[in-house]
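>>> Could you work out the structure for the sequence below:
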Amino acid sequence: MHSIDLRVGKRLLWVGGAAYPLQNITRVYTFTMQPRRKEAAFRFFRRTAVTLAVALGLTITAELVRMADRGESSTTGLLTVIWLVAGAVVVSSAVSMFSVLGAPPQYVLAMETSGPSIAMVTSADARQLDRLVEPIVQAIENPEAEFQVKVEQLVVNPNNYYFGDNVNMYGGSGNVGVGHS
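Predicted coordinates for the structure are as follows:
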């Protein structure tokens, strides 16, 4: 964990080294990001199945080539390399999966802007983040407001977490989006 400054001054919200104009902030809220455990497990099983299928296919092809040469060529070295690479891919996929399975839910303070950007701060102390919502909103309403606070920030890989609510859409095709509570 490391700490970052969260401060408001001169109509800007600073989150670490990033500045957001207060007039562009449309929403300030807290929520809990949940790890994508099910997707991580499915991704592991899919990668493992594809890897083993490719390794088995290459093994069969190598054996057929050896048999066509009437056993004159040796495929032992090639087969060793194929299965070592397959093993490395499976181990790497397992490490990736277990890093997500072991990840705890993270409490987040999020600030959305009128554009596509969003600022997020995570902390082990959910109450601290809850207490920050009101001063940020007051700073948006009051141009003279200024404050600064240090926030202990946890480093989070956003690809391993859900952001906001799941939204079910009926009708249409190819709809992609993120919903927030």
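>>> from here on, contacts and neighbour counts on C-alpha atoms
Noted.
>>> Name the residues that touch the lengthiest strand in the chain?
Assignment by DSSP state E gives strand 25-35 as the longest strand of the chain. Strand 25-35 is contacted by residues 100-101, 103-114, 129-130, 133, 136-137, 140, 160-164, 181 when judged by CA atoms under 8 Å, 6 or more residues apart in numbering.
>>> ok, then the element right after that strand?
Note on strand 25-35: by DSSP states H and E, the next helix or strand toward the C-terminus is helix 37-68.
>>> which helices and strands sit right next to that next one?
Counting contacts by 3 or more CA pairs under 8 Å, 6 or more residues apart in numbering; DSSP states H and E, helix 37-68 is packed against helix 76-101.
>>> which strands and helices sit next to the helix or strand following the helix it packs on?
Next helix or strand after helix 76-101 toward the C-terminus (DSSP H and E): strand 106-113. Judged by 3+ CA pairs under 8 Å, 6+ apart, strand 106-113 is in contact with strand 25-35, strand 118-123, helix 126-141.
>>> Distance of the residue lying closest to Thr113 once chain neighbours are set aside relative to Ser74?
Spatially, and ignoring its direct neighbours in sequence, Thr113 is nearest to Ile25 (4.2 Å; CA to CA, 6 or more residues apart in numbering). Ile25 sits 67 Å away from Ser74, going by CA to CA, to the nearest Å.
>>> Name the residue in those two with the higher neighbour count.
Neighbour tally, Ile25 and Ser74, criterion other CA atoms under 10 Å: the higher count belongs to Ile25, 21 against 14.
>>> Would you do the same for the sequence below? I want to compare the two.
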Amino acid sequence: MAEFALWRRELEWILCATYASRGAVISEREVIEVRVGRRVLWVGADAFSLPNITRATTVSMVPNRLPAVSAFVRFVIMLAIVTATGVTLLRRTEFGALIVSAVSAVLAAVLVARLVSVFREETYYALVIEIGGASHTALVSFDIDELRDLTHRILDAIEDPDAAFAVRIENYIGHVGDNVHVSGTGNVGKAGR
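Okay, the predicted model is just below:
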């Protein structure tokens, strides 16, 4: 029974999305307006006072594929053991071994499809704005060049009180990665599971 619980947990994990430490869910995307005017940075409906921005940067969020590969290998080994045991026990029945083999083949196909989907996941890039030691992920995109250009425009606007611009950018909505607080008072680093 304990082996079945472990097997089920591995299957559930493989069927879940895998970014960073199983922490990303990108549910949809939207085009938002990023603009600067009157010393305020607007990212969609969020407003940041330009004089209070201490840092603007882009960060990469690369899918962590190693846990997916590790779980895949463990599950394939368990599936092979269960299949061999099932075929051995049911070989005397008319269709028992055939049914066990068919179910195992379907599970193996699902596992391979999930592994392929993990390897096809793209790297996301985030525009991070720091205000008074607190970091805010302002937007998430696949286009690193667009985010770098936007970061430079924001930094230029901090230095130039008359600066104004407006751009539309595709933003991916959801939670990506871990929530990490690494600056200022109350620094706890990464809170893991």
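>>> Can you select the buried ones among the contacts of strand 25-35 of the first structure for me in ChimeraX?
A single ChimeraX command selects the buried members of these (16 or more other CA atoms under 10 Å):
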select :100,101,103,106,107,108,109,110,111,112,113,129,133,136,137,140,160,161,162,163
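>>> what's the longest strand seen in the second structure in contact with?
If you go by DSSP E, the second structure has its longest strand at strand 25-37. Outside of strand 25-37 of the second structure, the residues within contact range by CA under 8 Å, 6+ apart are 17, 41-44, 154, 157, 162-176.
>>> Buried ones in the helix or strand following that strand, by neighbour count?
Of the helices and strands lying after strand 25-37 of the second structure in sequence (DSSP H and E), the nearest is strand 40-43. Neighbour counts using 16+ other CA under 10 Å place Val40, Leu41, Trp42, Val43 of strand 40-43 of the second structure among the buried residues.
>>> Leaving out the residues flanking it, which one is nearest to the residue mapped onto the third one from the first structure?
In the first structure, the residue paired with Trp42 of the second structure is Trp14, using TM-score structural alignment. With CA to CA, 6+ apart as the criterion, Trp14 of the first structure has its nearest non-adjacent residue at 5.2 Å, and that residue is Arg7.
>>> same deal with Thr137 of the second structure?
Nearest non-adjacent residue to Thr137 of the second structure (CA to CA, 6+ apart): Val128, at 4.5 Å.
>>> mind checking how far the counterpart of that neighbour in the first structure is from Arg37 of the first structure?
Superposed on the first structure with TM-score structural alignment, Val128 of the second structure falls opposite Ala110. Using CA to CA, Ala110 of the first structure is found at 22 Å from Arg37 of the first structure.
>>> Please apply the same query to Gly9 of the first structure.
For Gly9 of the first structure relative to Arg37 of the first structure (CA to CA), the value is 39 Å.
>>> can you count the residues close to Glu159 of the second structure?
For Glu159 of the second structure, the neighbour count with other CA under 10 Å is 11.
>>> hang on, I meant Phe44 of the first structure
Around Phe44 of the first structure there are 21 other residues, counting by other CA under 10 Å.
>>> check contacts around it.
Listed by CA under 8 Å, 6+ apart, the contact set of Phe44 of the first structure reads Val90, Ser93, Ala94, Met97.
>>> What is the aligned counterpart of the last one in the second structure?
Aligning on TM-score structural alignment places Met97 of the first structure opposite Phe119 in the second structure.
>>> looking at it, Trp14 of the first structure is touching Tyr20, isn't it?
Yes. Contact criterion CA atoms under 8 Å: Trp14 of the first structure and Tyr20 qualify, at 6.4 Å.
>>> ok, now how distant is the residue nearest to Trp14 of the first structure from Val176 of the first structure?
Distance from Arg7 of the first structure to Val176 of the first structure, by CA to CA: 33 Å.
>>> With neighbour numbers in mind, choose between these two.
Neighbours around Arg7 of the first structure and Val176, counted as other CA under 10 Å, are more numerous at Arg7. The numbers are 17 against 7.
>>> before we move on, the earlier item: reformat the helices and strands packed on strand 106-113 of the first structure as CSV; add distance to Leu64 of the first structure.
Output for these, formatted as CSV (distance: least, CA to CA, whole Å):
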stretch, distance to Leu64 of the first structure
strand 25-35, 45
strand 118-123, 56
helix 126-141, 61
